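*Asks:* could you look at this predicted model? Sequence included:
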Amino acid sequence: MTPASVPGLESLGRVHFIGIGGVGMSAVARIMVARGIPVSGSDAKDLPVMADLADAGARIAVGYSAANLGDAQTVVAGSAIRADNPELAAARAAGLPVLHRSQALAATMGDDLVVTVAGTHGKSTTTSMITVLLQGAGLDPSFAIGANVPALGVNAAHGTSGVFVAEADESDGSFLNYRPKVAVVTNVEPDHLDHYGTAEAVYESFDRFTALLPSDGVLIACADDPGALALAERTLLRGNTRVVLYGTSDRSDLVLHDGGPGDVAVTSPAGQFSLELQVPGRHNALNAAAAFTVALELGVDAETAARALAHFSGASRRFELKGAARGVRVFDDYAHHPTEVRAALAAARSVAGEHKVHVLFQPHLFSRTREFAREFAEALNLADTALVLDIYPAREDPIPGVTSQLITRHLNAGGRLVGSGEAVAALAAAAGAGDIVLTVGAGDVTAFGPRIVEALDG
């Protein structure tokens, strides 16, 4: 299905979700139920969110079977669903329309004023900040976010304001299915080369994304990021929409002043305003500047916007505190690209002060490890201790010769490869009072945080 053929919500009829327990799929299902669409869904495992959806009125099944389709008229399949899944095979055999998650989400947006957040890094956090800010300003936006947000309680909801805020994922090109009026681009770097093949193809996809903006829309781009700035310049030359820049550079229309934790402010045409942020790091200060810019574009009073940002306490797996013991704080972060790892460790440094930072990193994907091994090592070398686990394969088969040793061979003296069995004890032994321990990666490394806290406590 091409982007132009995304259907209207009412035309979908009864909708069945294959893989409904995923964070992205459940978000779309939750909004559809709230907007009166009959929803059913299944997943391989009985996940907590499925009970919530059932309570909301969805028909839920655990395990895959063609019978689960019931009388569905449209099927939404998660990206992890294999072609031989019995429900997907039955849907195709019956000639039912099968939508990608992004197409289903685009259908739920309807006639709302759509705000999308795209970028190689920072999408979930920035989308969350915008949503929390708008709620704090008295608006009631609909939203769909690719991470759980403690301040919101859920990662998706149907709102009444006619504004829809959504994370727009570029990893497979599916962000081209949306029709935003306001588009934020936090940064543009080569990633997901298993899908795109070349860096040039990544840049081209973002050009196509900004080309979707209407003449009365706006691109809000980060002037501090070379890729986002270049995208903004190309968009200006194309002339299809307005462009607003934010960042610390003189080129910014909204200027960020970041003096570290407790000393963050923005200067806009309405004046200078201090931002009280609960999340550390320059990257989060930039994300906050983006959210503030969106609020101004939507007519929110600047002082109200600045106050509302103080309510944002973070998103799940984004420098998330997992616990503390023996004076050591343990955080977890989803970072899986060198730039993200560097930003997470810089944030850890700002929190640790004169104390040490210890990181446990799990590379995500063989292809990404092959492309960025040296860059990962350079980022990890910001830590005093850098322990690296084996690669988390996710959707990929092994690539001959590609292992975590491609990274560890470039680490400083404090870095080495570890097995999962020794990682917890090694970190507990290395960390002293005041230090920060950070588990990093998009795989199951997140499970190590509580175990490290327990080991420290023991």
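*Replies:* Thanks, I have the structure now. Residues are numbered from 1 along each chain as shown.

*Asks:* going forward, measure contacts between C-alpha atoms and count neighbours the same way
*Replies:* Fine.

*Asks:* quick one: Val437 from Phe376, how far?
*Replies:* Per CA to CA, to the nearest Å, Val437 is found 18 Å from Phe376.

*Asks:* take a look at this one as well, against the first:
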Amino acid sequence: MNFKKIDFFYFIGIGGMGMSSIARYFHTMGKTVCGHDQNKTFLTKELEKEGISINYHDSIEILPKWVLSKQCLIVYTPAIPSHHKQWMYLKKYGKNVKKRSQVLAFITENEICIAIGGTHGKTTTCTLLGHILYSSGMNVTAFLGGISENYKSNLILNHVLNGRKIFLVEADEFDHSFLYLSPNIACITSFDQDHIDTYPRKETLKKAYIAFSNRIKKPYKKIFLCREESCRFKNAIYYSVLQGENYYSDHLYIKENKWYFDFHTPTETWKSLPLPIPGQHNLKNVTAALAISDYLKISKKEIRKALFLFKGIKRRYSIHYQSSNKIYIDDYAHHPTEINALISTVRECFPNKKILGIFQPHLFSRTKFFETSFAKSLEYLDILILLDIYPAREFPKNGTNSNSLLEKIKMSSKEISTLSKVLEKIEKKHFDIILTMGAGNIESLILPIKEWLYKRYG
């Protein structure tokens, strides 16, 4: 697609993390960008501050006049429900209508593209790698699945004259979106089941990743794989934690509440690097980012500097409050594997502390499929407040609700709450740490909880 012939962009679901990064990209190119979203959120407010117009009513009458012209590209997310009025109208009458993943593929097809895929860890890996590329002076454009704390955005842009442009993207397996991409370098961080509506069996997920790996092209034509995962690909470059591979990390230790590790390339060892986000699972993600950086011949000095300056990602082990006796951490964890890793990390960082966890399940299909696993992972908490399931793109399914999940959780201090009642329930609990988890709208609790903690504990 020739974007030079497109003057206008209209995004249906512009407030989504993947959609908004592309909207920002075209806005920086001087294009006219507008969009629709169901709710006003922190992210949509930021887009509006940047000059992007957003409407919040599903009405055809409020669509811009140019939306049906040949100079307009309509971009949609598969999460939009089929009965959405604007979507039905634009699908029927729009001249150029493309899925978000198709547009991302068009943007990257003629440049060097690095794609980070995997069930867990792709946002952390992609954001850190984007930061390393940017801070080392590379000509990089990175589309992120989270908000970088360094750049306060899910888009990293570094327009420099030296070197060929590199596009860095997250390869999202949902709805087979990543099969539109043709990257030069790919990384697969994990092969865990997650999007049950797209991959009801693990075998179908593995086949999709094999198809993705077959799309990797020259120059480079390289794939980085985590050795701890079960899949093997021909000519892959492996990275690992503790196991001697092409690239691996070991000697993880904590000193004065900060984490450090050693990183091994095929030719040398880099001692005592800082781990910017704590946890064994994050060490895997950091190892992946470092392996790709070294493969691209970024110097050890530049990589070490980038690690020290990395501030993290919004909603990835984000500490919002810490006093002598109370701590509040928020995290995007919405899968049993992620919850296990998060709670283990919190307990390692803050041993012998009483953890109050607030969890919002995301999607009926995911909650039903992983019900037993969710129950076991949540049992590692001391106190649980379980929220109603956040439906996102789904409709309720028979027999799937938070009550069903709560019954399976074997712990004495557990209860269900609506989002609006959480704060008054917290006020009655005895805890050392508050941990909010989930991928829905649970982040709306962050500010009220912070304000209450500061007011009560200073």
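*Replies:* In hand now; what should we look at? These figures come from a predicted structure and were not determined experimentally.

*Asks:* what about Val437 and Phe376 of the first structure, which has more around it?
*Replies:* Val437 (32 against 26; other CA atoms under 10 Å).

*Asks:* how about the more buried one, what's its partner in the second structure?
*Replies:* When the second structure is aligned by TM-score structural alignment, the residue opposite Val437 of the first structure is Ile434.

*Asks:* so that match belongs to a strand, correct?
*Replies:* Yes. Using DSSP: H, G, I helix; E, B strand; the rest coil, the assignment for Ile434 of the second structure is a strand.

*Asks:* next, find the distance separating Leu406 of the second structure from Gln102 of the second structure.
*Replies:* 40 Å.

*Asks:* repeat that for Tyr321 of the second structure.
*Replies:* For Tyr321 of the second structure relative to Gln102 of the second structure (CA to CA), the value is 40 Å.

*Asks:* of Leu406 and Gln102 of the second structure, who's got more company?
*Replies:* Comparing Leu406 of the second structure with Gln102 by neighbour count (other CA under 10 Å), the higher total belongs to Leu406, at 21 against 18.

*Asks:* map the more buried one onto the first structure.
*Replies:* For Leu406 of the second structure, the aligned residue in the first structure is Thr408 (criterion: TM-score structural alignment).

*Asks:* same check on Pro276 of the second structure?
*Replies:* Aligned counterpart of Pro276 of the second structure in the first structure: Gln278 (TM-score structural alignment).

*Asks:* and that match, what does it touch?
*Replies:* Gln278 of the first structure sits next to 310, 312-314 when contact means CA atoms under 8 Å, 6 or more residues apart in numbering.

*Asks:* lining up those with the second structure, which overlap?
*Replies:* On the basis of both residues aligned by TM-score structural alignment, their matches' CA atoms under 8 Å, what survives of these in the second structure is 310, 312-314.

*Asks:* before we move on, back to that, I figured the match of Leu406 of the second structure hits Val388, correct?
*Replies:* Yes. In this structure Thr408 of the first structure lies within contact range of Val388 using CA atoms under 8 Å: 7.1 Å.

*Asks:* please identify every residue contacting each of those two.
*Replies:* Joint contacts of Thr408 of the first structure and Val388 (CA under 8 Å, 6+ apart) are 415-417.

*Asks:* re earlier: roughly how far apart are the match of Val437 of the first structure and Ile54 of the second structure?
*Replies:* Taken as CA to CA, the span from Ile434 of the second structure to Ile54 of the second structure is 34 Å.
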